[in-house]
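Undergrad: Give me a model of this one.
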Amino acid sequence: MGAWQLLMVGLVMLLGLVGVLLPGVPGPWLVWAAMLWWSMHVQSGLAWVLLVGSTVVLLVNQAVVWLLPPRRVRGVGVTRRMAVFAGAGALVGFFLLPVLGAIPGFIGGIYGSERHRLGGHGPAVTSTRAVMRAVGTSVLVELFGCLLVVGAWLGAVFWG
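TA: A predicted model of the protein is given here:
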């Protein structure tokens, strides 16, 4: 696979990660489609294992998201800025503490956004709890599954 195709697969995966945070964009499907494209072109044993593994992870991910309570965005105060902070926090946490760091990074991003908006620790903690109860858990589960797939792909590209 050439460098340009590899770059395009990476960009589609990045779009899928951003799509998890944006309503109406099928983030996990984009990540899976990029993995499928890469596997079809590389055609190695590792590529097929990653395709099957990512399919299982994303299917289990969707089942868990469906079992969670529905998202209640209205009335909680979720903004685009908060989504950007949460996504950036998850990405930073994912790379600082591989895989597991995405969870505290996501929550820390929400807290940072709320701390900036509200100005104090107490109101920011209260708002972060409310956001996590309303929408954060389902978004976090979906983002975590996609980050696992992207992380496995990055590992295969760089070290496989």
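
Undergrad: going forward, measure contacts between C-alpha atoms and count neighbours the same way
TA: OK.

Undergrad: For the residue sitting nearest the centre point of the chain, list the residues it contacts.
TA: Closest residue to the average C-alpha location of the chain: L143 at 2.3 Å, with CA atoms, centre = their mean. With contact taken as CA atoms under 8 Å, 6 or more residues apart in numbering, L143 is in contact with 17, 20-21.

Undergrad: Let's compare: structure for the following, please.
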Amino acid sequence: MGVVGEVLIGAVVLVGLFGVVVQVLPGGLLVAGAVIAWGAITGGPAGWTVVAVAVLATGLAAVGKYLLAGRHLQRKGVPSSTLVWGGLLGVVGFFVVPVVGLPLGFVVGTYVAERVRQREHAPAWKATVAALQATGVTILVELAGALVATAAWGVGLAVT
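TA: Predicted structure coming up:
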């Protein structure tokens, strides 16, 4: 792969890392896809090792983020139905208020669902904070997986 191709792969990786943090793009998948493309085009032991590391890191992060977030929410007593309502309002918010609508809708939806369920402000707000903490956990876990894939790509670039 030439320098232009590697720069393009690097640009997609950067966009993917940004997408992981901002949660507007499927960042982990963009990083993995770019690194896998580089590894497949480069080939050889180094290329395919990078592909294996990227797939493994991204896959483990994808599973791990849901397990950790789910465990956190379960410990805090937040039911899945509350998250469904938060997610639905987040999707609506994404289209109504560009950029900030998704997180804003998620917070409002989670709070309203818990307020209706519990009929009090304090427990509803605690559930909303727990949902935001779980969201932060998912971002960190996905970012860790994407960074491992990025590091593997960097090592692959240095070796080839």
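
Undergrad: what's the TM-score here?
TA: The TM-score (TM-score structural alignment, normalised by the length of structure 1) is 0.59; 108 aligned residues with a CA RMSD of 2.7 Å.

Undergrad: what about the residue nearest to the centre of structure 1, which SS state?
TA: The three-state assignment at L143 of structure 1 reads helix, by DSSP: H, G, I helix; E, B strand; the rest coil.

Undergrad: hang on, the earlier thing: just the contacts of L143 of structure 1: which are in helices?
TA: Using DSSP state H, 17, 20-21 are the members of these that sit in helices.

Undergrad: I'd like the secondary structure assignment at P70 of structure 1, please.
TA: coil.

Undergrad: which one among the contacts of L143 of structure 1 gets closest to W159 of structure 1?
TA: L17 (21.9 Å; CA to CA).

Undergrad: can you give me the helices for structure 1?
TA: Using DSSP H, helices in structure 1 cover 3-21, 27-42, 45-67, 80-96, 102-118, 121-131, 137-159.

Undergrad: quick one: the fifth one aligns where in structure 2?
TA: In other words, helix 102-118 of structure 1. The counterpart of helix 102-118 of structure 1 in structure 2, using TM-score structural alignment, is absent.

Undergrad: Can you mark which positions in that helix are buried?
TA: For helix 102-118 of structure 1, burial by neighbour count (16 or more other CA atoms under 10 Å) applies to 102-115.

Undergrad: any idea which of the residues you listed is closest to A33 of structure 1?
TA: A102 (22.3 Å).

Undergrad: ok, the closest one touching G89?
TA: Yes: here A102 of structure 1 reaches G89: they are 7.3 Å apart, a contact under CA atoms under 8 Å.

Undergrad: Neighbours of the residue mapped onto L140 of structure 2 from structure 1, how many?
TA: For L140 of structure 2, the aligned position in structure 1 is occupied by L140, per TM-score structural alignment. Counted with other CA atoms under 10 Å, the neighbours of L140 of structure 1 add up to 22.

Undergrad: Please apply the same query to A86 of structure 1.
TA: 28.

Undergrad: Identify the residue spatially nearest to it, adjacent ones excluded.
TA: G109 (4.1 Å; CA to CA, 6 or more residues apart in numbering).

Undergrad: residues contacting the one you found?
TA: 82, 85-90.

Undergrad: how about a cut-off of 10 Å?
TA: 81-93, 103, 115, 128 (CA atoms under 10 Å, 6 or more residues apart in numbering).

Undergrad: List buried residues within the residues you listed.
TA: Judged by 16+ other CA under 10 Å, buried ones among the contacts of G109 of structure 1: 82-93, 103, 115, 128.

Undergrad: I'd like to know how far V25 of structure 1 sits from W32 of structure 1.
TA: 13 Å (CA to CA, to the nearest Å).

Undergrad: Next, show the common contact partners of the two.
TA: G16.

Undergrad: circling back to that earlier point, looking at the contacts of G109 of structure 1, which is nearest L154 of structure 1?
TA: The nearest one, if we look at the contacts of G109 of structure 1 relative to L154 of structure 1 and count by CA to CA, is L91, at 13.5 Å.

Undergrad: What residue in structure 2 is paired with that closest one?
TA: So L91 of structure 1 corresponds to nothing, using TM-score structural alignment.

Undergrad: ok, how many other residues are close to R133 of structure 1?
TA: Neighbours of R133 of structure 1 (other CA under 10 Å): 15.

Undergrad: Could you do T126 of structure 1 as well?
TA: 12.

Undergrad: How about the contacts made by A57 of structure 2?
TA: 28, 32, 51, 142, 144-150, 152.
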